[in-house]
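Chemist: Sharing a sequence plus its predicted fold:
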Amino acid sequence: MPFTLATWNINSVRLREGLVADLLETEAPDILCLQECKSPVEKIPMERFRALGYTHMIARGQKGYNGVAILSKMPIEDVGDKDFASLGHARHIAGRLENGATIHNFYVPAGGDKPDREVNEKFGQKLDYLTEMRDWFHAERPERAILVGDLNIAPREDDVWSHKQLLKVVSHTPIEVEHLGAAQEAGGWVDVTRKDIPEGQLYSWWSYRSPDWDAADKGRRLDHVWATPDIAGAAHGSRILREVRGWTQPSDHAPVFATFDL
């Protein structure tokens, strides 16, 4: 049965409850994966989402920070989470659909401002997080799996507005791209978005600091949809809903969509 999945760093699910509801009403994905929920699980406004048909949720939360959730119209079983790099953060959750597909929802650490682990502990944590992702995928090779989320890295030159100007900016540095690539290779993951949209500049995030984000268009593709090779061929219809970045009091991320015929 085909299903459409979306991933969105919402930057506070309670603050932007209305925007989530708007997306669920207008786009109606079967599954919505959220990151940076910034809420304890019990305070996620599920009553409103349930009324829109999203009767299933699995989540991990923290007050004010991090947090991941999967909202689904389809039955989904909570199959756990991993605390990569032992940070004690709510940054990963996995759910299994009745068709056997497992969905991993990730919120990789942003990594702070300076791309140097000697002076910036957060950057080291980000690299360690990615290394442990790699090692896990090596040890337990995923099958029939989809990985989505804010991975906080724009890997390709055309995933950023200026490759040259961002080479020393956290999210596009060579060492981050290398670490993300190693994690991707370890799981055999296929970048579904770029499979469907192989050419051209493509962004999912635009900074709040830009007074006119749309005209300046200094974006980065930080949000990703991957799939294991055994089901990647069933994925299609990838798109980034750029206009959501222009909604009232928006997240600085736009949702990324893909459809799977499974």
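Modeler: Thanks, I have the structure now.
Chemist: all contacts plus neighbour counts: C-alpha atoms, from now on.
Modeler: Will do.
Chemist: centroid residue for the protein?
Modeler: Centroid check for the chain by CA atoms, centre = their mean gives G149 as the closest residue, at 1.2 Å.
Chemist: Help me confirm that that one is found in a strand?
Modeler: Yes: if the criterion is DSSP: H, G, I helix; E, B strand; the rest coil, then G149 is within a strand.
Chemist: for comparison:
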Amino acid sequence: MKIATWNINSVRLRIDQVERLLTEQAPDVLCLQEIKVAEHLFPHEMFERLGYTHRAIHGQKGYHGVATVSKVPFRDFSKHDWQDNGEARHIGVELLGPGQGMILENVYIPAGGDVADREVNPKFGQKLDFLERMTRWADAIDRPTLIVGDFNIAPLECDVYDHKALLKVVSHTPVEVETLKRFQDAHGWEDMGRRFIPAPERNYSWWSYRSYWRQKDQGRRLDHMWASPELAPQARGHHFVEETRRWEQPSDHIPLVTEFEL
């Protein structure tokens, strides 16, 4: 079972890139974040043509949105409003057939704005509250679960190009790292990115559009795939697909892929 995740930053704008990824990497399941489209306008045709006949979409017009597409049958399992404002940021499915019983959670955690202070930047407080709601949810999980997506946090010192320079930059501040760690500890999640690419090896998934990424390599590891304790031992490999960042008009994020023997 090969599962991929990618913040595509508009699925309609980059539908050709999604098709290329599906053709070259051939995942069984692909989780997309920031699809930026309402559900009734989602571009189904390409996925249907390539055999991704099972699709769960939680979208909205112009912003956010997540979608899970699969060759493997699944059923819709959950839609949580961890943002507590109706934004489309999560969808969960339960795999049927191959991988039966595994829960796959697809999440887009808020970026949190530019200032790491909830008093002057409400978006930062919303991000921390989102994670706290996720933590309460994770504390009660009783099924083999894989949670994937754009977490918008680089937790380890080696997950950013310059730890000291980014300590006050949203996505790598101590309060975000500590809040994400509480979420991890609530269920004992295992980080697939560091299980197979151990720290401090380079393992970035995002580069800003504002910097020439290939020259400066000012990356951060914002995207993650975390497995339940009972699921993690069945993982057989994990890699990132960095060449997508070199494609024309790319997403600022790259895909991650984890393979399981279920």
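Modeler: It's in. All values derive from a computational prediction rather than experimental measurement.
Chemist: Quantify their similarity with the TM-score.
Modeler: Once superposed, chain against chain, the TM-score is 0.97 (TM-score structural alignment, normalised by the length of structure 1); 258 aligned residues with a CA RMSD of 0.8 Å.
Chemist: List the residues that contact the residue nearest to the centre of structure 1.
Modeler: Residues near G149 of structure 1 by CA atoms under 8 Å, 6 or more residues apart in numbering: 7-9, 33-35, 105-107, 223-225.
Chemist: what's the answer for S162 of structure 1, then?
Modeler: Contacts of S162 of structure 1 by CA under 8 Å, 6+ apart are K218.
Chemist: how about the equivalent of D83 of structure 1 over in structure 2, secondary structure?
Modeler: For D83 of structure 1, the aligned residue in structure 2 is D81 (criterion: TM-score structural alignment). At D81 of structure 2 the chain is in coil, as set by three-state DSSP.
Chemist: Pretty sure G92 is one of the things D81 of structure 2 touches, is it not?
Modeler: No: counting by CA atoms under 8 Å, G92 is not a contact partner of D81 of structure 2; they are 11.7 Å apart.
Chemist: okay, the two: which has more neighbours?
Modeler: G92 (26 against 16; other CA atoms under 10 Å).
Chemist: Quick check: that one touching I103?
Modeler: Yes: with contact defined as CA under 8 Å, G92 of structure 2 counts as touching I103 (6.9 Å).
Chemist: and for those two, which residues touch both?
Modeler: F77.
Chemist: ok, now how distant is the nearest residue to D78 of structure 1 once chain neighbours are set aside from I231 of structure 1?
Modeler: Once flanking residues are discounted, D78 of structure 1 sits nearest to G95: 4.7 Å by CA to CA, 6 or more residues apart in numbering. G95 of structure 1 sits 16 Å away from I231 of structure 1, taking CA to CA, to the nearest Å as the criterion.
Chemist: Same question for V119 of structure 1.
Modeler: 41 Å.
Chemist: May I have the distance across stretch 235-251 of structure 2, first residue to last?
Modeler: Rule used - CA to CA; the end-to-end distance of stretch 235-251 of structure 2 is 27 Å.
Chemist: mind listing what's buried in that stretch?
Modeler: Judged by neighbour count (16 or more other CA atoms under 10 Å), stretch 235-251 of structure 2 contains these buried residues: 235, 237-242, 244-245, 250-251.
Chemist: Please enumerate the helices of structure 1.
Modeler: Applying DSSP state H to structure 1 gives helices spanning 17-26, 46-51, 121-139, 163-166, 174-187, 192-196, 213-216, 229-232.
Chemist: For the ones you listed, could you give me CSV that also reports mean neighbour count and distance to A258 of structure 1?
Modeler: Below are the helices of structure 1 laid out as CSV (neighbours: other CA atoms under 10 Å; distance: least, CA to CA, whole Å):
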stretch, mean neighbour count, distance to A258 of structure 1
helix 17-26, 15, 15
helix 46-51, 15, 21
helix 121-139, 19, 22
helix 163-166, 13, 26
helix 174-187, 18, 18
helix 192-196, 19, 7
helix 213-216, 12, 23
helix 229-232, 17, 11
